[in-house]
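A.B. asks: With the input below, show me the fold.
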Amino acid sequence: MAKNAIKQDEFLKHRSKFEIIMRLANYMKPFKLSVFTITVFMIFVMAINLLNPYLLKVAIDKYIKANDIYGLLKIGMIMIGLNFFALIISKLRVTMMGKMTNRIVVNIRRELYSHIQKLSFSFFDDRPVGKILARVIGDVKSLEQFFSNSVKQFIPEILRIVFVTIIMFSMNFKLALVSISILPLLFIGLFTIEILSRKRWDLFRKKKSNLNAYTHENFSGIRVVQSFVAEEKAINSYNNFVDEMTNSFIKAVKLQDLFWGMVQLSWGLGMVIVYFYSVKMIDEKSITIGTLVAFTWYISMFWRPIMNIANFYNTLVTSFSAADRIFEILEIEPNIKDYSTNKMKKINGEVEFKNVSFEYETGIPVLHKVNFKVNAGEVIALVGPTGAGKTTIINLLSRFYDVTSGKILVDGVDIKTVELESFRSQMGIMLQDTFLFSESIKENIKYGKLNATDEEIIKVAKIVGIHDYIMSLEKGYDTNVNERGTRLSVGQRQLISLARALLADPKILILDEATSNIDTHTEKLVQEGIKKLLKNRTSFVIAHRLSTIRDADRIMYIDKGKIVESGTHDELIEKRGYYYNLYMSQFEFIAKGV
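C.D. replies: Down below sits the predicted model:
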């Protein structure tokens, strides 16, 4: 069971705002030229916007006052020409911005996806799939506005404020000082709101992740839901998750909306103060009407970027939570990783477990000092009650998990001391949980050997007895099996999975309940194929149907994480121990059924 259950809010480590911003900014480094070009375009457009009030001042104080129609038309044409050119530049800027932002987001999603591919099974054991999807899709998508606004708003608006402030102070120092006197109060208010807002956006993303996890799980198990007529229960649960997410979103938005109110209030108070002082200054003839009109325009140009920066800051606050969730996964190191660059040589197939103990969770042992040695080419059957540790043994041999203590040797080499890919590529594995991708039958079998020819694929399909069925389908090997192989029966899925494992032509073959859901007739065909393929291969077979493992070179009975019996079928029957009791009880059950 996942430690982080669907209803449980995820625990996240909060990084500092500076750390998050710097890490996000690193994703923009490959696009320095684009950022520079966009910034130049913005500065050009901004310069024209800053020039407009000054041209208006000249028009009022010089041409309108002197009743110079020709001069007024000339300055009007200049303004129209400059602003039309600025419009074209703005269009180019928006197009470049869209392309750059999309590429950055794609790069983050690719990095996150690639990293998750390398993470160990323990990562997936601890998290519902839906919550992982929420980070790869939703959280990455939410960063799009951050990258867009950081170039589109933050950089140019900072420059705009600087230039406007310089112009205002050069025009009239006292009036400029009065117009910005309200800023300290605004910054205190915004900082307070940001602290509270981040917590609320964190909660919203957690609730959204819970909803995503529940939806994914419910759709994956829709056959169970409908079989037990539990649709109403599922809908009620879904509505509860939606309500939790909606309520957390409303609380976050209500607080976020205070940003706008505080900026607009500050803007309004600033304008009132400026008009109050300017009336007196006009009476004293220390400023002209044109200067006041131009100054009022500049005040609007001063507060508008503050409004946009507040909007960017708002976006930034909502992005903090998404960034935290993304960086948390990127910082997770795989438990199973290469400790050496040494390649595994061609495997002969000798396997040895030396005092191997293992715990999935600290303090809860699953295997206790397991010792055994298998010669190359031997067929080993693992039997025993559910939860005894059979699958754990093959998971450790496949190095899906690392041993808690002890060593696993293949041809005398500790498997932790060789490159993982070079080791696994020489193994064929068919796990108990048969999984097929929503691709064609050919592509699913081809996972065993990505460069396999059609002839090789058909050969293994014939050996496991699935070829005739495949050819009876309308598109044959090109038939799509649907998600998780739902178009096929359980037995057919297992046969395709078996073909996939055999295509790898491994020196070590692992079959976990490979024939558990195949009918008796098909089982006989499969067993014949398996016998041929087990030759010259070290094989580990887990089977509850004991009739399928009678010919194994050795049968090991696993109970409570220990090997309590080991020997051939005849030896263990003669011993009349655990295996004998299991064997007799199984055939008693079959006899009664008959």
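A.B. asks: From here on, just use CA atoms for contacts and neighbour counts.
C.D. replies: Fine.
A.B. asks: what's the residue nearest to residue 317 when sequence neighbours are not counted in contact with, if anything?
C.D. replies: By the measure of Cα to Cα, 6 or more residues apart in numbering, the closest residue to residue 317 outside its immediate chain neighbours is residue 198, 5.7 Å from it. Residue 198 makes contact with 317, 318, 320, 321, according to Cα atoms under 8 Å, 6 or more residues apart in numbering.
A.B. asks: so can I have a markdown table of the residues you listed showing distance to residue 475, secondary structure and neighbour count?
C.D. replies: Formatted as a markdown table, the contacts of residue 198 follow (distance: Cα to Cα, whole Å; DSSP: H, G, I helix; E, B strand; the rest coil; neighbours: other Cα atoms under 10 Å):
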| residue | distance to residue 475 | secondary structure | neighbour count |
| --- | --- | --- | --- |
| 317 | 52 | helix | 21 |
| 318 | 49 | helix | 27 |
| 320 | 49 | helix | 24 |
| 321 | 47 | helix | 27 |
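A.B. asks: Isn't residue 9 up against residue 204?
C.D. replies: No - using Cα atoms under 8 Å, residue 9 is not in contact with residue 204, being 10.1 Å away.
A.B. asks: Please give the structure of this sequence too, so both can be compared:
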Amino acid sequence: MSQDKITGKTYDVNLLRRMSRYMRPYHVTFWISVVLTILLAAVAPALPMLIQHTLDNYILNFDTAGLSYMLMAMLALVVVQTLIRYYHTLMTNTLGQSVIRDIRIQVFNHIVQLRLKYFDRTALGKLITRTISDLETLSNIFSEGLIQIIGDLLQLAVILGVMFYSDWKLTLIVLIPMPLMIAATYVFKEAMKAAFIDVRKWVSNLNTFLQEHITGVGIIQYFAREKQEMDKFKEINAQHRNAHIRTNWYFSIFFPVLEIIMAISLGLLVWFGAKQIMGDVISPGVVVAFIMYINMIFRPIRELIDKFNTLQMGMVSAERIFEVLDTNEMTPNLGTLKPGHIKGEITFKHVWFAYNDESWVLRDVNFSVQPGETLALVGATGAGKSSTINILSRFYEINKGEILLDGANIREYDLDYLRNTIATVLQDVFLFSDTVINNITLGDPSISREQVIEAAKEVGAHDFIMRLPGGYDYDVKERGATLSAGQAQLISFIRALVHDPRILILDEATSSVDTETEEMIQSAIDNLMRGRTSIVIAHRLSTIQKADKIIVLDKGEIKEIGTHQELLSFEGYYKKLYDLQFHSAGI
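C.D. replies: Predicted structure coming up:
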């Protein structure tokens, strides 16, 4: 659903019904909130009634003893109302935050299971907005929206009922300006709906811009683009400000209009009520009570407008959140195969693959890798090397052909089992803002510290880790900013080793380090690959000369297959790449 398709309906029954499902685990809190709402509405007219009774029966009769009792009764009533309101606010906010916690967990769980293809076309800032900002807005539906609206409507109904019971003629006089208020409310509601949709759009755009530019701040500084990017930010920020100003402008017009309508109602009350008092038709206490009733009518009406706006904003946010939850782009777990042992035989049979179903990235690819062998993929940028390993782990689905693992189609395997069988070490190592050991185990409780230390020693990383402050408990900060590229790469090797995969993928794992560092970690790579089926992607042909099989890809097609020496003897694509690299290096 695109942004312009979001309706922002104030009363979307389907959305409300869907949101109500999240309240079921908290039905006790919900019903306590409802009972307290009813109690607040029931006691609302009690104070004006007490004041009317006190004025007519005690003040006008100079009964000081009775007046004292009535003052004590009023104080007790105020205390009771305060306690009910306190627990009502506590319950509704507890309900709202509990529901939002559950929805946020569901949204996050859903997002992390989406296919990589979804993230290729979706800005991360928009997803962050859905998970944080939109959910905060949605929480107001539960804490300040639905139940509060019900409470205000009940209070309005109770007060109007008491007013008609007290004096129906006076009530009708008071309600004469009401059609003006209904018309003003409708115009205001329609204007605010468009304004709120605009606000949410610019909040999303602002988050997207900030996320991208804070992540890419290095590029901005490298190319001295600070001023130009600041100008772009100022424009987006100005649009965000203008959207908020429009909402405030509508409020600044609407509420004075309400005050004018309330003043008209009050004027009519005083005019007609004074005539009734002078004609000895009603007592002064009735007029005083009606003055309070007018305030109590218009206050819930004003609050209802606020609550409807809250509900409307929540509806806009709900549509956007459920748009994410309804995104059915998760990799289907089609199979249940979980063999006790994987040998690691990989076979590609007539595999065709395209990211957008228009331009083929892989064309009729056929090859096989025997258990324990090392396969190297080489070729120019865009040849299809990374795509080959992405489809092996089913991050993307192939269009035609089949991929076999130990003779079974990879779609027959349980998805988690398949991905746990394959470990990938990428060129751009991603480390979380966490300790070294947590970045290695990824929170897997089945991996002990002893296993981590043993794996670190095996890849030659134990010594450098122990030199860090805190050793394995050292916080590497966001994206491993406090580590060198070589150190981060070694941690990624340990991560792969402790998960004990049967298939290892190295996606240009040494291209981001210098030659000296590459030589240092080459032994770690050799240890990592020992006894495992390995697929290596490398631009540096010097790193793959020991591979059992090398495949040369060009524009998604296999041009050559063979060992290093065999490919050199072909005098083809590989020989040209080899000569180009080694001649340019002066060898």
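A.B. asks: Could I get the TM-score for this pair?
C.D. replies: After superposition, the two chains reach a TM-score (TM-score structural alignment, normalised by the length of structure 2) of 0.93; 585 aligned residues with a Cα RMSD of 2.3 Å.
A.B. asks: just to revisit the earlier point, neighbour-wise, which of residue 9 and residue 204 of structure 1 wins?
C.D. replies: residue 204 (23 against 15; other Cα atoms under 10 Å).
A.B. asks: Point me to the helix or strand that includes that one.
C.D. replies: helix 183-220 (DSSP states H and E).
A.B. asks: Tell me which helix or strand comes right after that helix.
C.D. replies: Per DSSP H and E, the first helix or strand lying C-terminal to helix 183-220 of structure 1 is helix 222-227.
A.B. asks: what range in structure 2 matches the longest helix belonging to structure 1?
C.D. replies: Among the elements of structure 1 assigned as helix by DSSP state H, the one spanning the most residues is helix 69-118. Alignment of helix 69-118 of structure 1 against structure 2: residues 64-113, by TM-score structural alignment.
A.B. asks: what number of residues lie near the aligned partner of residue 456 of structure 1 in structure 2?
C.D. replies: If you follow residue 456 of structure 1 across to structure 2 using TM-score structural alignment, you land on residue 451. When neighbours are defined as other Cα under 10 Å, residue 451 of structure 2 has 16 of them.
A.B. asks: tell me the contacts of residue 554 of structure 2?
C.D. replies: 379, 380, 383, 384.
A.B. asks: so how far does stretch 579-587 of structure 1 sit from its counterpart in structure 2?
C.D. replies: On superposition with structure 2, the mean distance recorded for stretch 579-587 of structure 1 (mean Cα distance after the TM-score superposition for structure 1) is 0.7 Å.
A.B. asks: And the next helix or strand past the longest helix of structure 1?
C.D. replies: Assigned by DSSP H and E, the successor of helix 69-118 of structure 1 is helix 121-125.
A.B. asks: secondary structure class for the counterpart of residue 160 of structure 2 in structure 1?
C.D. replies: When structure 1 is aligned by TM-score structural alignment, residue 160 of structure 2 is paired with residue 165. Under the three-state scheme (DSSP: H, G, I helix; E, B strand; the rest coil), residue 165 of structure 1 adopts helix.
A.B. asks: Distance check, residue 165 of structure 1 against residue 172 of structure 1.
C.D. replies: 11 Å (Cα to Cα, to the nearest Å).
A.B. asks: okay, these two: which has more neighbours?
C.D. replies: residue 165 (20 against 15).
A.B. asks: show me what contacts that one?
C.D. replies: Residue 165 of structure 1 neighbours (Cα under 8 Å, 6+ apart): 176, 302.
A.B. asks: how much space between it and residue 303 of structure 1?
C.D. replies: 11 Å.
A.B. asks: Over to residue 255 of structure 1?
C.D. replies: Taking Cα to Cα, one finds residue 255 of structure 1 at 21 Å from residue 303 of structure 1.
A.B. asks: Let me have the contacts of residue 554 of structure 2 in JSON lines, adding distance to residue 115 of structure 2 and neighbour count as columns.
C.D. replies: Written out in JSON lines, the entries for those read as follows (distance: Cα to Cα, whole Å; neighbours: other Cα atoms under 10 Å):
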{"residue": "379", "distance to residue 115 of structure 2": "26", "neighbour count": "22"}
{"residue": "380", "distance to residue 115 of structure 2": "26", "neighbour count": "13"}
{"residue": "383", "distance to residue 115 of structure 2": "22", "neighbour count": "20"}
{"residue": "384", "distance to residue 115 of structure 2": "19", "neighbour count": "24"}
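A.B. asks: among these, which recur in structure 1?
C.D. replies: On the basis of both residues aligned by TM-score structural alignment, their matches' Cα atoms under 8 Å, what survives of the contacts of residue 554 of structure 2 in structure 1 is 379, 380, 383, 384.
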